[in-house]
Every structure is written in structure tokens, then in C-alpha cells.
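Participant: Following is a predicted model, sequence given first.
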Amino acid sequence: MELRLNGKTALITGATGDLGRVMAKTLAACGANIVVHYNSNATKANELKAELESLNVKAVSVQADITKQSDIEQMYKHIKEQIGEVHIVVANAVIQYEWTSIMEQNPEDYQGQFDSCVMQSVYLAKTFIPDMIARKEGRFIGINTECAMQNAPTQSAYVAGKRGMDGIYRVLAKEVGEHGITVNQVAPGWTISERDREAGSEINEGYSASVPLKRRGTDQEIANAVAFLASDLSSFITGAYIPVNGGNVMPAI
């Protein structure tokens, strides 16, 4: 059994980020054409585009502010002209900010998390799902977080945004399931990325001690879960929130 995405096109928002780059390369290795979305780093986006094309798939890079519906609609038009319809949407982009207590957190940070977690997903759904409905198939995948279940101190803005996102995905799964579209979430733990490898900061014994598998996960392991949900192997899975964190949080039945 092989996980193949030949003939499919995947849009990955925030594709130039630490996790996004590995997702893009993994889906491309499975045969998917890739839309590299970026907000400001055009150089990194074009470097990634060239790397993906070396894997014998089509790739395009496109800039958009994912918190603005007009930008996402313009991105859709550009993608349609350059590479065709999108079969797989991966909502990975999120606004970064400094975590602190609720008493000290800037109210704008809450708005930023709402816009980049909830409204990004709404705008992407409104823009890309109509084509999926017409085809009677599609994959809509959101990158959530284990923090949505942890609710630890200083996580309030992030948790608020991601828990709101979770609600959107669960409702959307019920609304579009009849059209053969699956809607799922991958929830990474504290993940090792290339940045950690370069800094030599892969090991954190305090965090790993709480994880049943006694280690941090890797960016590749997150990308593997995304690839599975993007493929036909996951055809009867929808509405799922899937932690990829070594068991650090466990949704209960």
C-alpha cells in the first residue's frame, strides 16, 4: 500500500515556516503539486518552490495576508490561472506573538489569533470548498495544537484562537461531508524543527518527561500525519482532532 497524491494540488498556508516547509516537501514527495503560500518572505518561498520542482512536481508561490478575505480570493484566482484547482487545503499559517499572562497579554494578540486561526479557516473554506463540492471530493486540514487541550498559563490567546478553530472544523465536517469532503485537524506537540537542529536545542528533558513516548516529536512526523489525512487512505475519517505529540494529551471519549 502506497500513499500517493499524484494528480492532486495542495495549498499550504505558511509554507515557508518551520513546519510548512516539511509539509510541502512531504506532499510533493507523494506526488502532489504544491502551492507555496507566504506572507512576507518571497525569497524563502521561491527557494522552496525551486526545491519542490526538483521533485518533478509543479509548484507556484503566492503571497497573501490570510486574515483578509480579499487576499485569499485573489490568491485563489492566481492559483487557478497558474496551476488549476486545489484538491487539498492545509491551513498552517498563524500569527506569532509573545506569550504572557491574561492580565498582561495585549488585547490585539487575541484578535490576531482569532483572525489567523478562525477567520483564516472560514475564508479558505468559503473560497476553496465550492470547487471541492463541485468535484464531490476534497481534503481540508487545519494545524491545531496540543495547547488547545492543555490550557496552561500564558497560552490564553493561542488557546482561544485554536479552540475557536476547532469549533469551525467540527461544524464544517458535518456541513460538507455529504459532498465527499473530509475536514480534519492535526495537533502537534512541542515539535523539533530545523531551527532546533541548527541551535542544538532538540532535547528538553522537562517536557519529554511528561510525554508517554519520552521525547519531542519531529517536523517530519507532523508532515506524515498531514500526508495521511490528505490521501485516500483517510477517506472515512472526518471531524477528527488528531494529536501528534507522543501521547502528551489524549482526547477522551
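Facilitator: Received, thanks. Residues are numbered from 1 along each chain as shown.
Participant: use CA for all of it now, contacts and neighbours both
Facilitator: OK.
Participant: For the strand or helix carrying Gln74, which residues meet the burial criterion?
Facilitator: Secondary structure from DSSP states H and E places Gln74 in helix 69-82. Neighbour counts over helix 69-82 (16 or more other C-alpha atoms under 10 Å) mark 69, 72-73, 75-76, 78-79 as buried.
Participant: Against Cys117, how distant is Ile237?
Facilitator: Going from Ile237 to Cys117 by C-alpha to C-alpha, to the nearest Å gives 22 Å.
Participant: Strands of the stretch 51-200 of the chain, start to end?
Facilitator: 59-63, 88-91, 138-143, 181-188 (DSSP state E, counting those that start in this stretch).
Participant: what about Ile237 and Cys117, which has more around it?
Facilitator: The residue with more neighbours, out of Ile237 and Cys117, is Cys117; 30 against 14, by other C-alpha atoms under 10 Å.
Participant: picking up where we left off before, which elements pack onto the helix holding Gln74?
Facilitator: strand 59-63, helix 120-135 (3 or more C-alpha pairs under 8 Å, 6 or more residues apart in numbering; DSSP states H and E).
Participant: closest one to Val90 among these?
Facilitator: helix 120-135 (9.4 Å; C-alpha to C-alpha).
Participant: Against that first model, consider the following:
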Amino acid sequence: MISIDLSGKVALVTGGSGQLGRVMARRLARSGADILVHYHQNREKAEELVAELTGMGVRAAALQADVTDFESVMRMQREAAKFGDPDIVVNNAVIQYEWKNVLEQDNTDFYSQFDSTVMHNVYMFKAFAPAMLEKGAGKFIVINTECSMRCDPGAAAYSAAKRGLDGLCRSFAKEVGGRGVTVNQVAPGWMITERERAHGVTTSGAYVDSVPMRRRGCDEDIADAVLFFASPLSDYITGAYLSVSGGRVMPTI
């Protein structure tokens, strides 16, 4: 039986106190990784998760930063280094604005979406890649979305930023691949999360009808994909865009 053992590894999850971030952090911790939980404003939820992870037998700590501000990210890097330079960085945090048609969307929303998506990753690469490159090993796992390929009406600001993110990740993967660092993307569809489980899950409708598997995935499906890219099983994979959408998005050659 193949098992994934991340003992001795440190993983940092941005947006770790959020819906998807919490599940990713738990999955990595169950495989033995020590976890750095990034949060922006929800310190209470981050510390609650840290207590939970510590109870699982791994080390954990909460780190605050505004991922759209380079100095704030660099401050987080210095704090993280006291815990242990991350071997695995999951760039999950993002700000989503209300979806509107291009002619109706406020211009500032496009800039803000770019900041929280593309620049967030630029800053994280600049902050955490140097230590990985020095060690000759490291993994960046970037959360993209099916929207970057579908570009549906009303999703222009979000889709444009996520498409820019794809280009950034592919270029960076080529820049650092020869020095042992991989850069891969996980692209979720509309996933079921803790919030929906508490308030009612949508299991039918036009979205579900558009999914070849005729059902929605869940947060754990995303966490499993992240775990794969965090593990030695993916050591020879970089620059990948992995759709986790039940076939709603099928990247082609």
C-alpha cells in the first residue's frame, strides 16, 4: 500500500482560515506535515484551526499578512522562518468580487482582483522561493479555478486575473524547475464546502447538468489534489494545471 508521509515537512497555506484552506491544512497535517496557517483578518478562526492541528500531533502556528502587500508578505516570511522555512507553499487566498458584466463592473475591481490573484503569487514566490532554491527542493501549489478556462459571462474580472495567474505559474515553473522547485495549479469547479453543508447543498440545476459526472465535488477533492502535488508522487510534475471539476473543464493538447 502506498502512503503519503510528509513528516518533517513544513507547509504554509494562505487563506488557511477559510473554507477550502482549513480542509487543505487538515489533509496535509494528517500526512504528518507541520502547518503554518495564514490569515488576513480572521485570527480567531486561524487560532482555532491551529489548536485542532496541534491536537493531531503536528506543530502549527498562525501567521497574519495581507497577501496583496509585498512588505506584509515579507514580514510573514520572516515569522515563518522562525518556525521553519516552508517546504510546501499552498497559495489559496483570494478576494472574489460580485460578478458583473464588463460594462457594469467597477474598474477598481479588475485591479483588486489582479492584486489578490496574480500579485499575491508573485509576492509569495519572491518571499519563499529563495529558501527552497537554496535547499534544492520545494513545492508551490497554486489554487486556480475552472473559470480561467471557461470565461463565462459576468466573470471577466475573476477569469482575467486567473488566466494571468496561469501564465505566471507556467513561466515561474520553467525558471525554477532546474533547481528542484515545482509549481503546479489545482483548478476547482463549484465545490461543496462547510458553509453549504451547514445551510443546504445545491445538488441539481444547470451547473450540475453541465458536469459530465452529474454531481458537484467537495472541498476534500481539492485537498486530495493538493496533497498529491505536495507529495513525492508528483516530484517529476511541474507547470501542470489540474482541473478538479468533474470533467466540466477538460484541458486539451
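Facilitator: Okay, I see it. A quick note: this is a predicted structure, and the numbers were derived from the prediction, not measured.
Participant: Once they're superposed, tell me the TM-score.
Facilitator: The TM-score (TM-score structural alignment, normalised by the length of the first structure) is 0.98; 252 aligned residues with a C-alpha RMSD of 0.7 Å.
Participant: re earlier: of all the helices and strands packed on helix 69-82 of the first structure, which one is nearest Gly247 of the first structure?
Facilitator: Here helix 120-135 is closest among these (C-alpha to C-alpha), at 26.2 Å.
Participant: and for that closest one, what are the contacting residues?
Facilitator: For helix 120-135 of the first structure, contacts defined as C-alpha atoms under 8 Å, 6 or more residues apart in numbering pick out 66-69, 72-73, 76, 85-87, 89, 91, 138, 142, 165, 168, 176, 179-181.
Participant: Give me the angle between that helix and helix 69-82.
Facilitator: For helix 120-135 of the first structure against helix 69-82, the angle between stretch directions is 40 degrees (axes from the mean of the first three to the mean of the last three C-alpha atoms, to 10 degrees).
Participant: mind checking the longest helix of the first structure?
Facilitator: For the first structure, the helix with the greatest residue count under DSSP state H is helix 156-176.
Participant: Just checking the distance from it to the centre of its chain.
Facilitator: Mean-position distance between helix 156-176 of the first structure and its chain equals 13 Å (C-alpha atoms, centre = their mean, to the nearest Å).
Participant: Check the mean deviation of it from the second structure.
Facilitator: Mean deviation of helix 156-176 of the first structure relative to the second structure after superposition (mean C-alpha distance after the TM-score superposition for the first structure): 0.4 Å.
Participant: Which helix or which strand is home to the nearest residue to Ser234 of the second structure once chain neighbours are set aside?
Facilitator: Among residues not flanking Ser234 of the second structure along the chain, Phe228 sits closest, at 6.4 Å (C-alpha to C-alpha, 6 or more residues apart in numbering). Taking DSSP H and E as the definition, Phe228 of the second structure sits inside helix 219-230.
Participant: What mean distance separates that helix from the matching residues in the first structure?
Facilitator: Superposing on the first structure and averaging over aligned pairs (mean C-alpha distance after the TM-score superposition for the first structure), helix 219-230 of the second structure comes out at 0.3 Å.
Participant: Please identify the buried residues of that helix?
Facilitator: Those would be 219-223, 225-227, 229-230, for helix 219-230 of the second structure by 16+ other C-alpha under 10 Å.
Participant: Same list (the residues you listed) but as a markdown table, adding distance to Arg27 of the second structure.
Facilitator: Compiled in a markdown table, the buried residues of helix 219-230 of the second structure are given as follows (distance: C-alpha to C-alpha, whole Å):
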| residue | distance to Arg27 of the second structure |
| --- | --- |
| Asp219 | 11 |
| Glu220 | 8 |
| Asp221 | 10 |
| Ile222 | 10 |
| Ala223 | 6 |
| Ala225 | 10 |
| Val226 | 9 |
| Leu227 | 7 |
| Phe229 | 12 |
| Ala230 | 11 |
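Participant: Spatially, which residue comes closest to Ala156 of the second structure, not counting chain neighbours?
Facilitator: Excluding the flanking residues, the one nearest Ala156 of the second structure by C-alpha to C-alpha, 6+ apart is Val102, at 6.4 Å.
Participant: Might you report the residue contacts of the one you found?
Facilitator: For Val102 of the second structure, the contacting residues are 154, 156-157, by C-alpha under 8 Å, 6+ apart.
Participant: Of those, which is the most crowded?
Facilitator: The most crowded member of these, judged by other C-alpha under 10 Å, is Ala157 (26 neighbours).
Participant: That one contacts Asp109, doesn't it?
Facilitator: Yes - with contact defined as C-alpha atoms under 8 Å, Ala157 of the second structure reaches Asp109; the gap is 6.9 Å.
Participant: Compute the distance between Ile95 of the second structure and Phe114 of the second structure, please.
Facilitator: Taking C-alpha to C-alpha as the measure, Ile95 of the second structure and Phe114 of the second structure are separated by 10 Å.
Participant: what's the most buried one of the helices and strands packed on helix 69-82 of the first structure?
Facilitator: With neighbours taken as mean count of other C-alpha atoms under 10 Å, these reach their highest mean count in strand 59-63, at a mean of 22.
Participant: With the second structure overlaid, how far apart is that one on average?
Facilitator: Aligned to the second structure and superposed, strand 59-63 of the first structure gives a mean residue distance of 0.5 Å (mean C-alpha distance after the TM-score superposition for the first structure).
Participant: how about that strand, aligned to which bit of the second structure?
Facilitator: On the second structure, the counterpart of strand 59-63 of the first structure by TM-score structural alignment is residues 60-64.
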